[in-house]
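Novice: Provided below are the primary sequence and the corresponding predicted coordinates.
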Amino acid sequence: MIRSIATAAALAAGLATSALAEGEVHRVAIHVDENDPQVMNMALNNVANVQAHYESIGDEVIVEVVAYGPGLNMFVAGKSPVEDRISAMALEMDNLSFAACGNTHRNMSAKAGAEVPLISEAGIVPSGVVRLIELQEEGYAYVRP
């Protein structure tokens, strides 16, 4: 299970090297900015469908789900409507990572008057928007369910 963005980057580099002989490596950034269980589940459906497709043709795929704004509720421990599903998917998919916006988390914690706990699968990045820009600059396809 990927627990940090640095680990995801190392995994991406390793997969890219090993996949040259076997198949193509695809990279996908999935953006969630709505506190809507339907959108969150659609994002996770996208992850599962992309994984199944590329696996079926012998290719690799690296997926990062980036959440910010109201979408950060996707990663709030004890509050996320998809917490169990994220845990299961993270255990099944070594190529999947979750990035939580540090700006949103800081603001959410300040408003709550205490640190808002996030699920263990989510790594905090300084800015969700900046993370999406970085991923696109690294060649990731962008998907917003």
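Specialist: Yep, it's here. Numbers count the residues shown, from 1 in each chain.
Novice: make it CA atoms for all contacts and neighbour counts henceforth
Specialist: Noted.
Novice: neighbours of the closest residue to residue 103 other than its chain neighbours, how many?
Specialist: With sequence-adjacent residues excluded and distances taken as C-alpha to C-alpha, 6 or more residues apart in numbering, residue 103 is closest to residue 127, at 5.7 Å. Counted with other C-alpha atoms under 10 Å, the neighbours of residue 127 add up to 19.
Novice: relative to residue 111, how far out is residue 127?
Specialist: When distances are taken as C-alpha to C-alpha, to the nearest Å, residue 127 and residue 111 turn out to be 18 Å apart.
Novice: next one for the comparison:
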Amino acid sequence: MKTLNKIIQFTLMALIASVSFSSMAASDRYGKQQVVYHVNYDNAKKQASALRNIQNHINAVGAENVDIRVVMHGNGLSLILKPDALKEVPKFKAANANQVMTQKIDKLKLQGVSFNICANTVKGRNVNLDKHLYDASSSDIVPSGVAELAHLQGQGFSYVRP
């Protein structure tokens, strides 16, 4: 019985060491990263894929090793546009902030991902921040989505448009 307990203890220790080593190896391989994801399309499947890419990115690098910003402008704002808002903002063809999408967004936010909203789109399409958008606040607003993309790249952020 003592031998069996020792075998189990050894196996558990080896498993823990292996998991720790593989996560250290991933962070060693990729180091610290700053990444901006660009969303300016309203296709729900592409948007869901973008969120999946972001989660995979975090899984590979570790949330503590990556600063991720999602910049949405134009039709990309449909990612967080509530479905019942669509009738009030006719300049959008899609409102993709359904329960599945918002759960993914919440999970990413809990891991430190920021979602930035273009002020030009909000103004130009008459979007009410509190009424029409999911979990958006004035601190999420950037003056211009395109200018924010350029600004972040100038600050060393890598650009990804999934």
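Specialist: Perfect, thanks for sending it. The shown structure was predicted, so the numbers you read here are calculated from the model rather than taken from an experiment.
Novice: please state their TM-score.
Specialist: Counting by TM-score structural alignment, normalised by the length of the first structure, the TM-score of this superposition works out to 0.71. Behind it: 116 aligned residues with a C-alpha RMSD of 2.2 Å.
Novice: rewinding a little: so what corresponds to the residue nearest to residue 103 of the first structure in the second structure?
Specialist: Residue correspondence to the second structure (TM-score structural alignment): residue 127 of the first structure is matched to residue 144.
Novice: to which residue of the second structure is residue 30 of the first structure aligned?
Specialist: Using TM-score structural alignment as the criterion, the counterpart of residue 30 of the first structure in the second structure is residue 37.
Novice: is that match in a helix, a strand, or coil?
Specialist: At residue 37 of the second structure, secondary structure determined by DSSP: H, G, I helix; E, B strand; the rest coil is strand.
Novice: what sits against the residue minimising distance to the centre of the first structure?
Specialist: Per C-alpha atoms, centre = their mean, the C-alpha nearest to the average position across the first structure is that of residue 65, at 2.1 Å. Residues in contact with residue 65 of the first structure (C-alpha atoms under 8 Å, 6 or more residues apart in numbering) are 29-32, 43, 96-99.
Novice: for those, name the two members farthest from one another.
Specialist: Every pair in the contacts of residue 65 of the first structure was compared (C-alpha to C-alpha); the two farthest apart turn out to be 32 and 96, at 14.9 Å.
Novice: touching, residue 44 of the second structure and residue 77? I think so.
Specialist: No: applying C-alpha atoms under 8 Å as the test, residue 44 of the second structure and residue 77 come out as separate, 11.2 Å apart.
Novice: quick one, which of the two is more surrounded?
Specialist: Neighbour tally, residue 44 of the second structure and residue 77, criterion other C-alpha under 10 Å: the higher count belongs to residue 77, 26 against 18.
Novice: so who does the residue mapped onto that one from the first structure touch?
Specialist: Taking TM-score structural alignment, the alignment pairs residue 77 of the second structure with residue 72 from the first structure. Applying C-alpha under 8 Å, 6+ apart, one finds that residue 72 of the first structure lies in contact with 32-35, 100-101, 104-105.
Novice: mind listing which of those residues are in helices?
Specialist: 104-105 (DSSP state H).
Novice: quick check: of the contacts of residue 72 of the first structure, which lies closest to residue 122 of the first structure?
Specialist: Comparing the contacts of residue 72 of the first structure against residue 122 of the first structure with C-alpha to C-alpha places residue 100 closest, at 6.0 Å.
Novice: residues contacting the closest one?
Specialist: Applying C-alpha under 8 Å, 6+ apart to residue 100 of the first structure gives the contacts 66-68, 72, 75, 122-125, 128.
Novice: what residue in the second structure is paired with it?
Specialist: Residue 100 of the first structure maps onto residue 117 in the second structure when the alignment is built from TM-score structural alignment.
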